[in-house]
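**Q** All I have is the shape, not the residue letters:
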């Protein structure tokens, strides 16, 4: 249904970063489901990965290799290669070795990524048969095609791009992501790839990605499920004719940080807008917390409540469900008499009960919209956090009930 999500914007090519797409027919014949990304020698690579203990084989391998001399990303859809034990690791390494042999690089220069059904053996032969076609397709202009190639239950491809000028040089940041269900990242997104032609030292790049993920990918949730396969990667090719960024300071770093944060936010929110069966895009803002964690605890208690999410789907301003979620969030010594709750700009609850000015007609008018804000003022301090989520619809149940069929 893709709430407020339209066609892809212009995705500027990143010098030194190429993408190639081909079909292995993993779930159905002809489906473009293998994506190879190649970046120039000397590029720096950073990654953030799922904290799920049952992380997929490609996550294990990519975490091991990301600090090395990486040149290629290999992504397949239709099969997560998760819950597959030692055979899954062996299969992931085999596909990496096959790509490395075709590309003339060492096996450790290839990072694997997979998304799809959990618990099924990786179809190695199918993937290997598609590698040469993906290499032949490599182009700096293939971002849009790659955004489609990494989709699973997504209804639309997701991407964003920014450019800025520094000392007369144009610097580009472009990124794509996939994800529509099993979404509560605990590091980044389902699969996300961002590249820039700035030259950045690895530690600065890693810190930049971690910070960006914490304010974007780590603030989205559709169903509260942290995937086995979540990965987000940031590559700096260094092709822009500018000095290397070696510290988190200075004008160039500030411009780069803003661009990376904006791209990360765009593609993260696009995942929520395209949430499985979503009809509403919901911003949950918690203000006045004593610390960030209690703001997040309250925000996620609201965002994950099935009762609130179904009320959102029904456009029912059942504000008592919001109060109940805030109250069970586990915030110590919570004084409900200090809490105000808003639907957009309509105060629905104050001083522990229904706001004196609130009417059901006001609440219904807000809930009828596609984009809804829930704002909670805790009155405990000065910290704020924001989370983005969706409603819970009949279609979500249908999609996930039939996912393997």
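**A** On my side now, so go ahead. Keep in mind that this is a model prediction, so the values were computed, not measured.

**Q** From here on, just use CA atoms for contacts and neighbour counts.
**A** Noted.

**Q** what sits against residue 322?
**A** Residue 322 is in contact with 302, 308, counting by Cα atoms under 8 Å, 6 or more residues apart in numbering.

**Q** As a check, name the ranges of all strands in the stretch 151-300 of the chain.
**A** Ranges of strands in the stretch 151-300 of the chain, per DSSP state E, counting those that start in this stretch, are 158-166, 169-178, 191-196, 231-236, 281-289.

**Q** what's the closest of these to residue 213?
**A** Residue 213 sits nearest to strand 231-236 of all these, at 8.2 Å, using Cα to Cα.

**Q** what's the closest of the strands of the stretch 151-300 of the chain to residue 400?
**A** Residue 400 lies closest to strand 169-178 among the strands of the stretch 151-300 of the chain, at 16.6 Å (Cα to Cα).

**Q** part of a helix, is residue 60?
**A** Yes - assignment of residue 60 by DSSP: H, G, I helix; E, B strand; the rest coil places it within a helix.

**Q** residues contacting it?
**A** Residue 60 is in contact with no residue at all, counting by Cα under 8 Å, 6+ apart.

**Q** what do you get for residue 374?
**A** Contact analysis of residue 374 by Cα under 8 Å, 6+ apart lists 282, 283, 284, 285, 341, 342, 343, 344.

**Q** any chance of the strands of the stretch 151-300 of the chain in a markdown table, with mean neighbour count and distance to residue 23 too?
**A** What follows is the strands of the stretch 151-300 of the chain, written out as a markdown table (neighbours: other Cα atoms under 10 Å; distance: least, Cα to Cα, whole Å):
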| stretch | mean neighbour count | distance to residue 23 |
| --- | --- | --- |
| strand 158-166 | 20 | 20 |
| strand 169-178 | 24 | 18 |
| strand 191-196 | 24 | 19 |
| strand 231-236 | 25 | 22 |
| strand 281-289 | 22 | 33 |
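
**Q** returning to what we had before: I'd like the contacts of residue 374 written out as TSV, with distance to residue 211 added.
**A** TSV is the format used below for the contacts of residue 374 (distance: Cα to Cα, whole Å):
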residue	distance to residue 211
282	23
283	20
284	20
285	19
341	29
342	29
343	29
344	28
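
**Q** and those residues, which two are the farthest apart?
**A** The largest separation in the contacts of residue 374, counting by Cα to Cα, is between 282 and 341 at 14.6 Å.

**Q** Out of the strands of the stretch 151-300 of the chain, the one nearest residue 79 is which?
**A** Residue 79 lies closest to strand 191-196 among the strands of the stretch 151-300 of the chain, at 13.3 Å (Cα to Cα).

**Q** Give me the helices and strands touching the closest one, please.
**A** strand 169-178, strand 231-236 (3 or more Cα pairs under 8 Å, 6 or more residues apart in numbering; DSSP states H and E).

**Q** Put this next to the first one:
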């Protein structure tokens, strides 16, 4: 088992050295394990459009209004004249899967259509074609969208083409369609368009909740970029392996040995600093809040303490929590307050069942992954070691005294 882990780490580090091997469990999520909608399309293809349309729609985005539409118009090759003043007729309509007639009897669905009526009474439109999930271009797709809307007497001001990576360009374009098309990949959306929208929303005094909605979508896309890149690399790696090797690999990832291997560097340093009484227990957990896939963490604890620490490998960060079987507003350890964060039903942890409660430092409990697999995050080690030191058997009397400072719910 140890030899297999080492072999995989070396293979994957050589293939993609910038990705720490501690994150490699992402490689083995099933590529096609994505549910389908009622029309048989993969949900990944429509999820991005649904989220984006909800943020764009002034009727459903809280007090955000037209901020995202305005900053999107700024990306078009030609300035679009419009007004948000009452009486000027600029009520934006956002439509998902808006169907347009093509030559003959066929129709095509536009992913997102933004339309409005101008002050002069004319109809105006912007097309958004979403290729974030990697869908291929269909012949004359954008041409048909453009021509179909022109037949409905729309002035089409721009086509926003959104691939995963910027080097993917739309194909089969007529000259007049090409001139109106802007390629805006996932990275440009997060760094430019959404960044500008957040700045403008703050300048206009939009609510913190509204701004947070844009920031959440920006974070979602950034995570998508990271995970999609890993997935593309993993597909290349898996394509070189036999089905027997893949099955062996899946069995390996379900083992405690794999989880221990991921946390080896952290565990080694903590045991050196805190002694042989410190124990480590690997755990597997299904995250029901995302895709139900496995997430791994380890618990560090002393038998003499009723608190322990869990270190998690999240998609973007290393995260740790102080844990207990008691629910409190906060717990006090080493003179520091750690506030209630969340709870779960505990499963079969530390030999028992019941609710487990998670506490975190308000100043932060998330840390960046190291740039190399052989390194550890020194700040994470210091923060965890400090708390575990206060939980150690040597400090048991002081811990008993501190319990009086905890606030019970």
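**A** Nice, thanks for sending it over. Computed from a predicted model, the values in this text were never measured in an experiment.

**Q** Give me the TM-score for this pair.
**A** Here the TM-score for the pair of chains, by TM-score structural alignment, normalised by the length of the first structure, is 0.26; 184 aligned residues with a Cα RMSD of 7.5 Å.

**Q** end-to-end on stretch 231-249 of the second structure?
**A** This stretch, stretch 231-249 of the second structure, spans 16 Å end to end (Cα to Cα, to the nearest Å).

**Q** which parts of that stretch are buried?
**A** Residues 231, 234, 249 are the ones in stretch 231-249 of the second structure that count as buried (16 or more other Cα atoms under 10 Å).

**Q** Need those in CSV (columns: distance to residue 271 of the second structure and secondary structure).
**A** Listed next are those as CSV, based on distance: Cα to Cα, whole Å; DSSP: H, G, I helix; E, B strand; the rest coil:
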residue, distance to residue 271 of the second structure, secondary structure
231, 34, helix
234, 33, helix
249, 29, helix
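
**Q** Closest to residue 115 of the second structure out of those?
**A** Nearest to residue 115 of the second structure among those, counting by Cα to Cα, is residue 231 at 35.6 Å.

**Q** Give me the angle between the top helix by length along the first structure and strand 281-289.
**A** Looking across the first structure with DSSP state H, the single longest helix is helix 251-273. In terms of direction (axes from the mean of the first three to the mean of the last three Cα atoms, to 10 degrees), helix 251-273 of the first structure departs from strand 281-289 by 120 degrees.

**Q** could you say what helices and strands helix 251-273 of the first structure packs with?
**A** Judged by 3+ Cα pairs under 8 Å, 6+ apart, the packing partners of helix 251-273 of the first structure are strand 158-166, strand 169-178, helix 202-215, strand 383-390.

**Q** wait, residue 320 of the second structure sits on residue 311?
**A** Yes - under the criterion of Cα atoms under 8 Å, residue 320 of the second structure is in contact with residue 311, at a separation of 4.3 Å.

**Q** still on that earlier bit, pull out the buried residues from the longest helix of the first structure.
**A** So for helix 251-273 of the first structure, counting by 16+ other Cα under 10 Å, buried means 252-253, 256-257, 259-273.

**Q** Am I right that residue 47 of the second structure falls within a helix?
**A** Yes - when three-state DSSP is applied, residue 47 of the second structure is found to be in a helix.

**Q** How many residues are close by it?
**A** Burial of residue 47 of the second structure is recorded as 13 neighbouring residues (other Cα atoms under 10 Å).

**Q** Then residue 86 of the first structure?
**A** 9.

**Q** which element is it on?
**A** For residue 86 of the first structure, the element it lies in under DSSP states H and E is helix 85-103.

**Q** which ones are touching residue 255 of the first structure?
**A** Counting by Cα under 8 Å, 6+ apart, residue 255 of the first structure touches residue 164.

**Q** now it: how far from residue 234 of the first structure?
**A** 16 Å.

**Q** show me what contacts residue 145 of the first structure?
**A** Going by Cα under 8 Å, 6+ apart, residue 145 of the first structure touches residue 21.

**Q** helix or strand for it, which one?
**A** Using DSSP H and E, residue 145 of the first structure sits within helix 143-149.

**Q** Run through the helices of the stretch 251-400 of the first structure in chain order.
**A** In the stretch 251-400 of the first structure, the helices defined using DSSP state H, counting those that start in this stretch lie at 251-273, 292-303, 306-313, 319-327, 360-367, 394-401.

**Q** I'd like those helices as a markdown table, with distance to residue 130 of the first structure appended.
**A** Below are the helices of the stretch 251-400 of the first structure laid out as a markdown table (distance: least, Cα to Cα, whole Å):
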| stretch | distance to residue 130 of the first structure |
| --- | --- |
| helix 251-273 | 27 |
| helix 292-303 | 40 |
| helix 306-313 | 41 |
| helix 319-327 | 48 |
| helix 360-367 | 47 |
| helix 394-401 | 28 |
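
**Q** what's the closest of the ones you listed to residue 377 of the first structure?
**A** Of all the helices of the stretch 251-400 of the first structure, helix 292-303 sits nearest to residue 377 of the first structure, with 9.7 Å by Cα to Cα.

**Q** The closest one: which residues count as buried?
**A** 294, 295, 296, 297, 298, 299, 300, 301, 302, 303.

**Q** from these, which is closest to residue 354 of the first structure?
**A** Closest to residue 354 of the first structure, out of all of the buried residues of helix 292-303 of the first structure and judged by Cα to Cα, is residue 302, at 17.6 Å.

**Q** quick one: contacts for the closest one?
**A** Applying Cα under 8 Å, 6+ apart, we find residue 302 of the first structure in contact with 284, 308, 322, 325, 326.

**Q** quick one on the thing from earlier: just name the closest of the buried residues of stretch 231-249 of the second structure to residue 123 of the second structure, please.
**A** Ranked by distance to residue 123 of the second structure (Cα to Cα), these are led by residue 231 at 41.8 Å.

**Q** So that closest one versus residue 239 of the second structure, what's the distance?
**A** Counting by Cα to Cα - residue 231 of the second structure and residue 239 of the second structure are separated by 12 Å.

**Q** what's the answer for residue 4 of the second structure, then?
**A** Noted for residue 4 of the second structure: a distance of 18 Å to residue 239 of the second structure, by Cα to Cα.

**Q** Quick one: the strands in the second structure, in order.
**A** 93-101, 107-117, 123-131, 154-163, 181-183, 279-286, 294-301, 307-313, 318-324, 328-333, 336-344, 356-360, 366-367, 407-408 (DSSP state E).

**Q** what's the last one in contact with?
**A** By Cα under 8 Å, 6+ apart, the residues outside strand 407-408 of the second structure that reach it are 327, 328, 329, 330, 331.
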